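Asks: Structural data only, the sequence is not supplied:
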């Protein structure tokens, strides 16, 4: 599932391309919304909240989309060839000079703009909210502390705690703080540091497609432990280990360095 910065960047690009533009074509190729035609509507804005994206129209409605595991928004010029098969397209929004195509958007909702909170009101503070202040930090900390018995790796992924963290940033935050992903939240020495670091990493990468947590622009050196199973830790040389964390559809691969991140670990498989 994409990180919040990926959705933020998609929203930024859609906002620049579509805001103020009248749609020549507005197809919703989703079984639930196929009868709705948005042609003739003007896009009034595009907003993101965590991993959720809202495209707003001048008739007082918004189109909500969530990328899940395989969704994506692409921008093209008219007549350009799409990079993904047409049968994967779920939304086509075309203006005079741009075509926005939403591929594999399994979650689509067309709803009144005034009711967007129905879909995102349960979320914790958005780490990329431009209005972020100490109130947001305090609320995220309160929600994190309320999950004292949860493993920190899972708590960081919980969008009801704070919105925007995916498996990449959860992994890197745990490494940079020297915490095993299985450490209970109650045993985390400084929970506020996890919030600050997660926000800092997301902000660093919010305006570019490349996601680096090490500071390196080289893709081969972009991450500390994420995606590096079996490779040597960049700090101590210990082999990076992996194990599944979480249950069912919430299970994710955890990467960690057992030397740099001491503490609870899963039983040997």
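Replies: Sure, I can see it. Predicted model only: the values in this text are computed from it and were never measured.

Asks: alpha carbons only for contacts and neighbour counts from here, please
Replies: Noted.

Asks: just so I have it, where are all the helices in the stretch 51-200 of the chain?
Replies: Per DSSP state H, counting those that start in this stretch, the stretch 51-200 of the chain carries helices over the ranges 117-120, 134-145, 152-157, 167-176, 191-205.

Asks: Make CSV from those helices and add mean neighbour count and distance to residue 214 to it.
Replies: Shown next, in CSV, are the helices of the stretch 51-200 of the chain (neighbours: other Cα atoms under 10 Å; distance: least, Cα to Cα, whole Å):
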stretch, mean neighbour count, distance to residue 214
helix 117-120, 12, 31
helix 134-145, 17, 24
helix 152-157, 24, 19
helix 167-176, 23, 9
helix 191-205, 18, 10
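
Asks: Same list, those helices, but as JSON lines with distance to residue 70 please.
Replies: Formatted as JSON lines, the helices of the stretch 51-200 of the chain follow (distance: least, Cα to Cα, whole Å):
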{"stretch": "helix 117-120", "distance to residue 70": "20"}
{"stretch": "helix 134-145", "distance to residue 70": "28"}
{"stretch": "helix 152-157", "distance to residue 70": "18"}
{"stretch": "helix 167-176", "distance to residue 70": "15"}
{"stretch": "helix 191-205", "distance to residue 70": "20"}
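
Asks: Among the ones you listed, which comes closest to residue 228?
Replies: With distances scored as Cα to Cα, the stretch of these nearest to residue 228 is helix 167-176 (11.1 Å).

Asks: which secondary structure elements does the closest one contact?
Replies: helix 152-157, helix 191-205, strand 252-256 (3 or more Cα pairs under 8 Å, 6 or more residues apart in numbering; DSSP states H and E).

Asks: would TSV of the ones you listed with distance to residue 179 be doable?
Replies: Output for the helices and strands packed on helix 167-176, formatted as TSV (distance: least, Cα to Cα, whole Å):
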stretch	distance to residue 179
helix 152-157	8
helix 191-205	10
strand 252-256	9
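
Asks: Put this next to the first one:
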């Protein structure tokens, strides 16, 4: 699932394949920008902002995309078979003499002036993997609405940018709180530690091909290397800490996971 670490890795692949090279192919398959043509322009860079991607090209233009739940960018060598999905799922094609970047199932794709990027990403809170990370601001943002459920507050990109449903579930588990606990009910040290842990988890996974939140040194008896997440996606399976079956329920339209023994707080 695309979250801040996945988006960072995607930006790196796109930057390596496209930056400092002139586009020889451009196909934006969304009605609003179907006639836009960036061929002949050099790609300057590709940068992530939270879960957003900004591809900047000559002439002061930026292609803004967002992966959301199942979007993806794939990079192929010239002549390589495209395997990211059926053709009708392609939303963007950017190519040069060496590589072709293909965007599949992109729910957000827009071309804007680089000087107007803040209109697309200016609402974001501190970026967990960005150079301007500010833990104090992130903590203040989270606690601004103390009655809000913890899981919802973590998912709100206006508070801090980069957390998706996987990290939301794992962070709640590590804080020993259910996703429905009002965030203001967290003890102050726990809330501060939650922000620090969020940064540590995304930093630890920024270069990993497979996301991992469990610590190998703390793995219990019988735990396998494949069990890389504490609770996410483990509904009905034993909690890796206590053995109690993990439960799942809806959280603002998304599945939430928690251990009823390890995590305290209200549940549906």
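Replies: Arrived safely. Note that the structure is predicted; figures quoted are calculated from it, not measured.

Asks: Let me know which of the helices of the stretch 51-200 of the first structure is the nearest to residue 22 of the first structure.
Replies: Residue 22 of the first structure lies closest to helix 117-120 among the helices of the stretch 51-200 of the first structure, at 25.5 Å (Cα to Cα).

Asks: quick check: that closest one aligns to which part of the second structure?
Replies: Under TM-score structural alignment, helix 117-120 of the first structure corresponds to residues 118-121 of the second structure.

Asks: and residue 220 of the first structure, how many neighbours?
Replies: The number of residues packed near residue 220 of the first structure is 9, by other Cα atoms under 10 Å.

Asks: any idea whether it is helix, strand or coil?
Replies: Following DSSP: H, G, I helix; E, B strand; the rest coil, we place residue 220 of the first structure in the helix state.

Asks: The counterpart of it in the second structure: what's it in contact with?
Replies: Using TM-score structural alignment, the partner of residue 220 of the first structure in the second structure is residue 226. With contacts defined as Cα atoms under 8 Å, 6 or more residues apart in numbering, residue 226 of the second structure is in contact with no residue.

Asks: picking up where we left off before, go through the helices and strands packed on helix 167-176 of the first structure and name the closest to residue 135 of the first structure.
Replies: helix 191-205 (12.8 Å).

Asks: What residues in the second structure pair up with the helix or strand that comes right after the closest one?
Replies: Per DSSP states H and E, helix 191-205 of the first structure leads on to strand 241-245 as the next helix or strand towards the C-terminus. Aligning strand 241-245 of the first structure against the second structure (TM-score structural alignment) gives residues 247-251.

Asks: Break down the stretch 1-150 of the second structure into its strands, ranges please.
Replies: Assigned by DSSP state E, counting those that start in this stretch, the strands in the stretch 1-150 of the second structure fall at 25-28, 43-49, 52-57, 61-66, 72-77, 90-95, 99-104, 108-113.

Asks: Share the number of residues neighbouring residue 103 of the first structure, please.
Replies: Using other Cα under 10 Å, residue 103 of the first structure has 21 other residues around it.

Asks: which residues does residue 89 of the second structure contact?
Replies: Shown in contact with residue 89 of the second structure (Cα under 8 Å, 6+ apart): 104-105.

Asks: How about the one 3 residues further on?
Replies: When contacts are counted by Cα under 8 Å, 6+ apart, residue 92 of the second structure touches 26-29, 102-104.

Asks: gap between it and residue 178 of the second structure?
Replies: Plainly put, residue 92 of the second structure is 39 Å away from residue 178 of the second structure if you go by Cα to Cα, to the nearest Å.

Asks: try residue 76 of the second structure
Replies: Taking Cα to Cα as the measure, residue 76 of the second structure falls 42 Å from residue 178 of the second structure.

Asks: same deal with residue 29 of the second structure?
Replies: 41 Å.

Asks: Mind checking which of these two has more residues around it?
Replies: Applying other Cα under 10 Å to residue 29 of the second structure and residue 178 shows that residue 178 carries more neighbours, namely 25 against 18.

Asks: Translate that one into the numbering of the first structure.
Replies: Superposed on the first structure with TM-score structural alignment, residue 178 of the second structure falls opposite residue 180.

Asks: mind checking how far its match is from residue 190 of the first structure?
Replies: Remark: distance between residue 180 of the first structure and residue 190 of the first structure (Cα to Cα) = 14 Å.

Asks: So which residue is dead centre in the second structure?
Replies: The centre of the second structure sits closest to residue 3, judged by Cα atoms, centre = their mean, with a distance of 1.5 Å.

Asks: Tell me which residue of the first structure lines up with it.
Replies: Applying TM-score structural alignment, one finds that residue 3 of the second structure aligns to residue 3 in the first structure.

Asks: which ones are touching its match?
Replies: Counting by Cα under 8 Å, 6+ apart, residue 3 of the first structure makes contact with 51, 164-169.
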